[in-house]
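below is the sequence, then the predicted model.
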Amino acid sequence: MWTLTLSLSSLLSASFFYPLEFQIGQILLVDHLALIISTAVTLFSSIVLSYSARYMAGHKKLRRFLINCVLFTVSALLMAISNHVLLFIASWLSMGLLMAELIGGYTKYHEGKASKKNARNYFLVSTALVAAGLLWLAMLTGAWSISEIISLVEQDRQLVIWQASLLLIAGAVVQSALFPFQRWLMSSMTAPTPASALMHAGFVNAGAVLLTRTATVIYMSDLLWVLVMVGGIGALIGKFSKFVQANIKQKLACSTTAQMGFMLLQCGLGFFSAAVAHLILHGFYKAYLFLSSGSNVVQESPYNGDSKRSWKQWYLPVTLLSGLAGGWLFAISTGKGLELNSGLFLTFVIVLTVIHGAQDFLGRSSLPLLSRLIALPLIIIPALLAYAVIFNGISVLMQQTPMAEVALPIGWDQITIGVLYLATFLTIELKWYKKSRRLYVYLLNVSQPKSNTILQ
């Protein structure tokens, strides 16, 4: 199995160097987007399957667990290359049902059964929304392949109705566990760690694949602002909720909702290729964090978990300079942020991220002062360049994907979320959120799993 999956990954990777796009009737479509997603899925799956064989050694349901993981992988691959509306819906549904089984089928009976039922209900809602949106478009255009629907929409803007786009967006939001649908993800902690890694590395990312496949429809329905608002707010709630968690896996779940929110926000900015790049990077990073989560267990209060961080006034100019330098490096290496359009928002987020990372490094590092100042650019520059290479590489590969990257004029939605992002950044960095018990309780409540899914 491991040899097969790795060989498939190598074959798919080699195909990137050739201008490839072919269809099998109206059923399957293999293009660079399908190859990117398929390669990521097979790599994630091979890693998780290899880990599972050791992690669950001796478990009476190990064989069943591995079979379900393989079936889930097949469903995800089928979703990536599906072109027929009915086949895409079927693969989306099968992914949800198999993931529900992985979440609740291998732990204590009562909690596992409850979490399985809870997840399955959310996934059925997501499937119903996606099915309604795609079927609506199929009936409207008279076409049953996604590529043909996109082609007809490009020829006649009047064929696009906002209701279908709104249904597709809602289905992606549920699948991505964004507010107010985040509780299915918070209630999935009954899943074995390998299943959590597979879920957070691939399953919740499926919304970006759906939105990228239907980018033309959503763009022409003028509903990208909905993605900006929903993704931005979901990211903020997930980011804040992470700070009030005491459980490692709950922290990672909140982090995932934040990352999925930013991923959908990138779609709303018109950068669907950036969302796909984010999907892959987040998948690798989150799979690693879940598979290594046992080594990070410590006893601490969520209120005082970062009490070891020290702050000095001279950090401020250093971190600000690092953020501006990081934003400039990202802008010149990707071309985003050099013009007055939605690319500025991506650069703005990079600036805030670098400032936060620099402050965290300076405050926590045990290295001498001079060593920290020397090491900071040595960490930031390679990291940003690596991100830029992946970002640009995915953008080049997806050039033939309709509407994969269309910079938008700066609008009220981007300004609103930008102000909220800046306010959130200041609230987190200056620890203002710790001064509000009301905010703490709200965030704790909104990120709680359902009581019957908590392992006793």
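Looks like it arrived, so ask away.

going by C-alpha atoms from here, please, whenever you check contacts or count neighbours.
OK.

quick one: residues contacting the residue most central in space within the chain.
Centroid check for the chain by CA atoms, centre = their mean gives residue 260 as the closest residue, at 3.6 Å. Applying CA atoms under 8 Å, 6 or more residues apart in numbering, we find residue 260 in contact with 176, 177, 178, 204, 205, 231, 235.

of these, closest to residue 30?
Nearest to residue 30 among the contacts of residue 260: residue 205, at 19.2 Å, using CA to CA.

who's in contact with that closest one?
Contacts of residue 205 (CA under 8 Å, 6+ apart): 175, 176, 260, 279.

which among these count as buried?
Of the members of the contacts of residue 205, the ones counted as buried by neighbours, 16 or more other CA atoms under 10 Å, are 175, 176, 260, 279.

would you mind measuring from the first one to residue 194?
Residue 175 sits at a distance of 19 Å from residue 194 (criterion: CA to CA, to the nearest Å).

next, the one to line up against it:
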Amino acid sequence: MALTSPRITCSRAGRLVAGALWIGFFAMPIAAFSGADMLSVIVGALTLFVGAITASFSRRYMRSDPVEARFFGNLGLLVLAVLVLAFAGNVLLIALGWCLSGWALARLVGHSSGLEDASAARRRTMRSFVLGDGALLAALGLLAWHAGSIDLAVVADRAGSLSPFLLTLAALGLLIAAAARCALPPFSGWLMSSMTAPTPVSALMHAGLVNAGGFLLLRFAPVFEMADIARFAAVGTGLFAAFWGLGIMMVRPDIKGSIAGSTVAQMGFMIMSCGLGAYAAALWHLVAHGLFKAWLFLGSGSAIGMAGNRRSVLVDPKLATATAAMLFAGVGAAIFSGLASAGVVPLALGLLTGLTTLAAVLGGDLRGRTRIGLGAIIAGLFAVNGLGLLFAAKAFSSQPPALLGSWEALALLAVFLATWTAQHGRLAARRPLPPALYAALINAGALR
């Protein structure tokens, strides 16, 4: 009896956490009808849904782990901290939820405490988070001090009377915090090294916590949109992260590493959307990416078998060129017809990256019926994203001044698509990357 008691306790911990998360998810409509703002409800529902799915999956996945109860305790604490962050009405609770969620995630990253790599990954994660958390606390302190209040609405309303220099400092502090949590370079090492964590942790992390950076910028949109320097920095940082993440995705031979590279790219697109002022696109990107990555990570074990002798992410160059041309034409038509703004460009690029990630999971070269099936998936994803974007626009209707004009946004899109197409041509022709670049991409996040 003494030998089986720990296992009974652990199983109860899993049932308790999974059950509580499912109850919380199905109770979300109560929060919506009680007057909570839609951004909080959407992020809260996403967090609870992914958390509940992950906890339910983990009850079987972690059943032989001797410290399973600790795992479920940290998982529940992480979801609770994100909920505090999502529904916080003052800067103190935002700071508490932000810092507590980072601490809980670091504990989950280092869950396999017997492995030196896991402990090293936990320490790297904490170092990255401490830098980002420090920037956030400084920004929140500056805004609250100027407003003379910790109330979030008062802080946002009075931020406009800050001097341009202090306002830019506060906005850059928010951007640094978001970049650290979203694993944008130079903070991307913590995310890549966290692959030592159990797969359910990766699912929850990639689907939930890394999106917190986008939520932070959306929550403080009134502050962020008044600082053009910070907005341009967000676009530049996001664009570089997108290229860097796609490079990692294309060279990493392991499924989880490839998906992690895709996450870096997707977070870059989301931060770009915030910088451009496309808040509805950023909100929908947050939701769509969270659900997509949870599915990919929880199915990554099966994907290993599906991929077989997977070499790299490889789409036929002709197919890549045709896809890029159709995407450019479609986005251009939508922008100039007035159906969409220039801010839809990062969302379109995020969709393209998601399709490339799906191709990686399917195993490289796409032929015959697989290609036809992927075409049907592409059509379905475009339809779902269109509907999701309309929903997000109703939930977050703020429209700040555009940072880039239509032609500038299309030029940005053209540069990215040309680079993406050229890279697929390089892979198909087996032309190697420059050795230094290849070494940096393949070793991104390596624990030294």
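Sure thing, it's come through. Since we're looking at a predicted model, the values are computed, not measured.

now the TM-score, please.
Here the superposed chains carry a TM-score of 0.84, computed using TM-score structural alignment, normalised by the length of the second structure; 426 aligned residues with a CA RMSD of 3.5 Å.

just to revisit the earlier point, what's the match for the residue nearest to the centre of the first structure in the second structure?
With TM-score structural alignment defining the correspondence, residue 260 of the first structure maps onto residue 267 in the second structure.

whichever strand or helix holds its match vs the first structure, average offset?
Element membership for residue 267 of the second structure, per DSSP states H and E: helix 255-276. Superposed on the first structure, helix 255-276 of the second structure shows a mean distance to its aligned partners of 0.7 Å (mean CA distance after the TM-score superposition for the first structure).

where does the next helix or strand after that helix end up in the first structure?
As assigned by DSSP H and E, the chain's next helix or strand after helix 255-276 of the second structure is helix 279-298. Using TM-score structural alignment, helix 279-298 of the second structure corresponds to residues 272-291 of the first structure.

which residues touch residue 290 of the first structure?
Residue 290 of the first structure sits next to 193, 194, 196, 197, 249, 252 when contact means CA under 8 Å, 6+ apart.

closest to residue 53 of the first structure out of those?
Closest to residue 53 of the first structure, out of all of those and judged by CA to CA, is residue 194, at 9.7 Å.

can you tell me what residue 99 of the second structure aligns to in the first structure?
Aligned partner of residue 99 of the second structure by TM-score structural alignment: residue 93.

element containing that match, please.
Using DSSP H and E, residue 93 of the first structure maps to helix 85-104.

after superposition, how close is that helix to the second structure?
Mean for helix 85-104 of the first structure is 0.8 Å (mean CA distance after the TM-score superposition for the first structure).

which strands and helices sit next to the following helix or strand past that helix?
Next along the chain after helix 85-104 of the first structure, taking DSSP H and E as the criterion, comes helix 109-141. Applying 3 or more CA pairs under 8 Å, 6 or more residues apart in numbering; DSSP states H and E, one finds that helix 109-141 of the first structure contacts helix 85-104, helix 146-155, helix 162-175, helix 183-186.

sorry, back to before: farthest-apart pair in the contacts of residue 205 of the first structure, please.
Across the contacts of residue 205 of the first structure (CA to CA), the longest gap, 13.6 Å, separates 175 and 279.

about what we covered before: and the helix holding residue 267 of the second structure, what's buried?
Quick answer for helix 255-276 of the second structure (16+ other CA under 10 Å): 255-276.

got the angle for that helix vs helix 279-298?
170 degrees (axes from the mean of the first three to the mean of the last three CA atoms, to 10 degrees).

trace residue 186 of the second structure over to the first structure, please.
In the first structure, residue 186 of the second structure lands on residue 180 (TM-score structural alignment).

any idea whether its match is helix, strand or coil?
coil (DSSP: H, G, I helix; E, B strand; the rest coil).

that one and residue 294 of the first structure: what is the separation?
With CA to CA as the criterion, residue 180 of the first structure and residue 294 of the first structure are 29 Å apart.

who's in contact with stretch 196-203 of the second structure?
54-55, 57-58, 108-112, 117-118, 121, 194-195, 293-298.

mind doing that once more with 7 Å?
With contacts defined as CA atoms under 7 Å, 6 or more residues apart in numbering, stretch 196-203 of the second structure is touched by 54, 58, 108, 109, 110, 111, 117, 118, 293, 294, 297, 298.

how about those residues in JSON lines, adding distance to residue 249 of the second structure?
Below are those laid out as JSON lines (distance: CA to CA, whole Å):
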{"residue": "54", "distance to residue 249 of the second structure": "24"}
{"residue": "58", "distance to residue 249 of the second structure": "26"}
{"residue": "108", "distance to residue 249 of the second structure": "24"}
{"residue": "109", "distance to residue 249 of the second structure": "21"}
{"residue": "110", "distance to residue 249 of the second structure": "24"}
{"residue": "111", "distance to residue 249 of the second structure": "25"}
{"residue": "117", "distance to residue 249 of the second structure": "22"}
{"residue": "118", "distance to residue 249 of the second structure": "22"}
{"residue": "293", "distance to residue 249 of the second structure": "14"}
{"residue": "294", "distance to residue 249 of the second structure": "17"}
{"residue": "297", "distance to residue 249 of the second structure": "14"}
{"residue": "298", "distance to residue 249 of the second structure": "18"}
